[in-house]
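>>> mind folding the following:
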Amino acid sequence: MPTLPREQPEPSPAEPRAARRMAQSFGVDAQRYDQARPGYPDALVTRIVAGSPGPDVLDVGCGTGIAARKFQAAGCAVLGVEPDARMADYARAHGLEVEVGTFEAWQPAGRTFDAVIAAQSWHWVDPVAGAVKAARVLRPGGRLVIFGHVYEPPAEVAEPFATAYRRAVPDSPLSGQPARRPLDLYQAAYAKFADKIRETEQFNDPEQWRYDWERSYTRDQWLDLLPTTGGLTQLGPDELAEILEAVGGAIDSLGGRFTMNYTTLATTAVRADTS
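Below you'll find the model as predicted:
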């Protein structure tokens, strides 16, 4: 993902209000978010379903239901929990049952699940409290799976984006970041998720999964996705237009399209048998 507007693996504890504002900004255009954001590898969904004791799935931070619909298509019954009512409304309109609230405050009311998933959302959840709650609602042998994408466009696209972002939003804390960041930083973030799961002592030892894939983007497709990313959802129209113009020109110079190399990372653990 382009570095400057990306959703960080972990929000900075020094700026909780800024992180909260960013988290609440994705529902501004829920339809664009749903249509432009990438889906998840079929192999990952198949592996989660096969490794769970049954079909009942709780989707934490389900957003518009991008991941949830994949699990529904695989035969699962999915309940979403989503703090943004606008995203929840969109998901409901497309066939998903959703309850509005943060995962930490959500009340399971005695309900249990075979899998708890968090697709590109766990960095907004308290990692220890979230893991403890996941263990509480999982059935014996149930699986927690935290997953998300790492995607950095080629330097020919990333560098013009970074330059335009710094020019348009010089005071943003994101302006100081490099145009691209190595995969190792994201792998380290998922390793930290695993450490927090271990701290609960309620799961078997976590595993790390990885899926590499690619997708081709046209100029219009990429410019449709960019406004749904964290650093751009809160920009004014003039700032956004300046950035999109620079990125569009960069993609034009590549012939109007480019190939994105994706890595989908997952941290997963099975609830320990405490009987």
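>>> going forward, measure contacts between C-alpha atoms and count neighbours the same way
OK.
>>> ranges for the strands of the stretch 51-200 of the chain?
Using DSSP state E, counting those that start in this stretch, the strands assigned to the stretch 51-200 of the chain run over residues 56-60, 77-82, 97-100, 113-119, 138-151.
>>> and the helix or strand containing Arg20, what's buried?
Using DSSP states H and E, Arg20 falls within helix 16-23. If you call a residue buried by 16 or more other CA atoms under 10 Å, then helix 16-23 has these buried ones: Ala19, Met22, Ala23.
>>> same question for stretch 110-129.
112-125, 127-128.
>>> same check, this time on stretch 245-253
Ala246, Val247, Gly248, Ala250, Ile251.
>>> quick check: the third one vs Gln234, distance?
To tie it back to what came earlier, the one meant is Gly248. 20 Å (CA to CA, to the nearest Å).
>>> tell me the contacts of Leu58?
Counting by CA atoms under 8 Å, 6 or more residues apart in numbering, Leu58 makes contact with Val78, Leu79, Gly80, Val81, Phe113, Ala115, Val116, Ile117.
>>> re the thing from before, redo the buried residues of helix 16-23 as TSV? Include distance to Pro227.
What follows is those, written out as TSV (distance: CA to CA, whole Å):
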residue	distance to Pro227
Ala19	17
Met22	13
Ala23	14
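>>> who touches the closest residue to Pro227 other than its chain neighbours in this structure?
Nearest residue to Pro227 in three dimensions, chain neighbours excluded: Thr233, at 5.7 Å (CA to CA, 6 or more residues apart in numbering). By CA under 8 Å, 6+ apart, the contact list for Thr233 reads Met22, Ser25, Phe26, Val28, Pro227.
>>> from the centroid of this structure, which residue is nearest?
Centrality entry for the chain: nearest residue to the mean C-alpha point is Gln120, 1.5 Å, by CA atoms, centre = their mean.
>>> quick check: that one touching Gly148?
Yes - with contact defined as CA atoms under 8 Å, Gln120 reaches Gly148; the gap is 4.4 Å.
>>> one more, so I can put them side by side:
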Amino acid sequence: MELRETFDLVASLYQRARPEYPDALYDDLLALTGVAPSARLLEVGCGPGKATLPLARRGFRITAVELGTALAAEARRRLAGFPRVEVVTSSFEEWEPAGAPYDLVYAATAWKWVDPGVRYAKAAALLRPGGRLAVWDAGHAFPAGFDPFFTEIQQVYEALGEREEAWPPPRPEDQPDPHAADFAASGRFEVVGTRRHVWARRYTAEEYLALLDTFSGHIAMAPERREHLYAEIRRRLAARPDGRLTRHWSAVLTVGRRV
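Predicted coordinates:
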């Protein structure tokens, strides 16, 4: 099983455990793309509809493509009250659309899972001249003063051989746009705007473990390693007065115009 297919194993949990994107991100998306509810939108990798529902509520007509059968079913259930939204079960690479070109193609925490040799060329082919491509990811952020729990738990990841990045990571404001270079290198899109959003959520131990169960690396982790890691997380949070941690999130929205 490919890592991108692991998310379908936790379809209902993904919806409950993953955070909602900030309303301001959608405001920026609409401001940078200029789309109105009359536009045709295509979402790549909609999952359970995290980023589909907020735009459906704003009146948009959306075709949402999702690889996972269970995730697509969850999205259809949540979007049943929006007749202008269609959820298609398919990989983006294999999907063949019908009808007029789209005004906006977007992907929320899904673009990196699409074949790099296909994604920009296919998005450009599906867009009208001057149409927009928008992508963003929600990742772990480490602003100044981030929760020291994450420095402590790194020792456990390192002992398990699971740590892959240098520690500590750079602050959000010191990180470049993760998508801009690829947009430019594709030769098909000109970046017209970038916006960064950082927000925080508090988690109990069980809430945080449920979140970890939606990440491909933790899903694919050897069971004995995962059990040891989760036991350490529970133990360390149990020692805190309120038993909670604060995790910061960062989403970088990149919008490009088809050239």
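>>> quick one: TM-score?
Scored against TM-score structural alignment, normalised by the length of structure 2, the superposed chains reach a TM-score of 0.83; 247 aligned residues with a CA RMSD of 2.6 Å.
>>> could I get the buried residues of stretch 245-253 of structure 1 as a markdown table with secondary structure?
Below are those laid out as a markdown table (DSSP: H, G, I helix; E, B strand; the rest coil):
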| residue | secondary structure |
| --- | --- |
| Ala246 | helix |
| Val247 | helix |
| Gly248 | helix |
| Ala250 | helix |
| Ile251 | helix |
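>>> for those, give me JSON lines that also has distance to Gln187 of structure 1.
Shown next, in JSON lines, are the buried residues of stretch 245-253 of structure 1 (distance: CA to CA, whole Å):
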{"residue": "Ala246", "distance to Gln187 of structure 1": "30"}
{"residue": "Val247", "distance to Gln187 of structure 1": "27"}
{"residue": "Gly248", "distance to Gln187 of structure 1": "30"}
{"residue": "Ala250", "distance to Gln187 of structure 1": "29"}
{"residue": "Ile251", "distance to Gln187 of structure 1": "28"}
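>>> from the residues you listed, which is closest to Asp195 of structure 1?
Minimum distance to Asp195 of structure 1 across the buried residues of stretch 245-253 of structure 1 is 37.7 Å, recorded for Val247 (CA to CA).
>>> identify the residue spatially nearest to the alignment partner in structure 2 of that closest one, adjacent ones excluded.
In structure 2, the residue paired with Val247 of structure 1 is Ile233, using TM-score structural alignment. Leaving out its chain neighbours, the residue that sits closest to Ile233 of structure 2 by CA to CA, 6+ apart is Ala205, at 6.9 Å.
>>> give the equivalent position in structure 1 for that neighbour.
Under TM-score structural alignment, Ala205 of structure 2 pairs with Arg219 in structure 1.
>>> what sits against that match?
Gly248, Ile251, Asp252, Gly256, Arg257.
>>> which residue packs closest to the third one, ignoring adjacent ones?
Distances taken as CA to CA, 6+ apart place Arg219 nearest to Asp252 of structure 1, at 7.0 Å, with adjacent residues excluded.
>>> with the fourth one instead?
The spatial neighbour of Gly256 of structure 1 that comes closest, neighbours along the chain excluded (CA to CA, 6+ apart), is Arg219 at 5.4 Å.
>>> also Val49 of structure 1?
Pro55 (7.1 Å).
>>> any idea what Ala72 of structure 2 aligns with in structure 1?
So Ala72 of structure 2 corresponds to Ala88, using TM-score structural alignment.
>>> wait, that match touches Val100, no?
Yes - counting by CA under 8 Å, Ala88 of structure 1 touches Val100, with 6.7 Å between them.
>>> identify the contacts common to the two.
Common neighbours of Ala88 of structure 1 and Val100 (criterion: CA under 8 Å, 6+ apart): Glu82.
>>> the more surrounded of those two?
Applying other CA atoms under 10 Å to Ala88 of structure 1 and Val100 shows that Ala88 carries more neighbours, namely 27 against 18.
>>> might you report the residue contacts of the more buried one?
With CA under 8 Å, 6+ apart, Ala88 of structure 1 has these contacts: Cys62, Gly63, Thr64, Glu82, Val98, Glu99, Val100.
>>> the residue mapped onto the third one from structure 2 and Ala125 of structure 2: what is the separation?
Spelled out, it's Thr64 of structure 1. Superposed on structure 2 with TM-score structural alignment, Thr64 of structure 1 falls opposite Pro48. Distance from Pro48 of structure 2 to Ala125 of structure 2, counting by CA to CA: 26 Å.
>>> where do the helices sit along structure 2?
11-17, 23-33, 52-57, 69-78, 119-126, 149-160, 180-186, 205-212, 216-219, 223-238 (DSSP state H).
>>> out of the ones you listed, which is closest to His197 of structure 2?
Closest to His197 of structure 2 of the helices of structure 2 is helix 23-33 (CA to CA; 7.0 Å).
>>> which other helices and strands contact that closest one?
Counting contacts by 3 or more CA pairs under 8 Å, 6 or more residues apart in numbering; DSSP states H and E, helix 23-33 of structure 2 is packed against strand 189-204, strand 244-258.
>>> tell me the most buried of those strands?
Highest mean neighbour count among the helices and strands packed on helix 23-33 of structure 2 (mean count of other CA atoms under 10 Å): strand 244-258, with a mean of 22.
>>> the aligned partner of His123 of structure 1 in structure 2 and Ala24 of structure 2: what is the separation?
Matched to structure 2 by TM-score structural alignment, His123 of structure 1 sits across from Lys112. For Lys112 of structure 2, the distance to Ala24 of structure 2 equals 23 Å [CA to CA].
>>> good, we can wrap up now.
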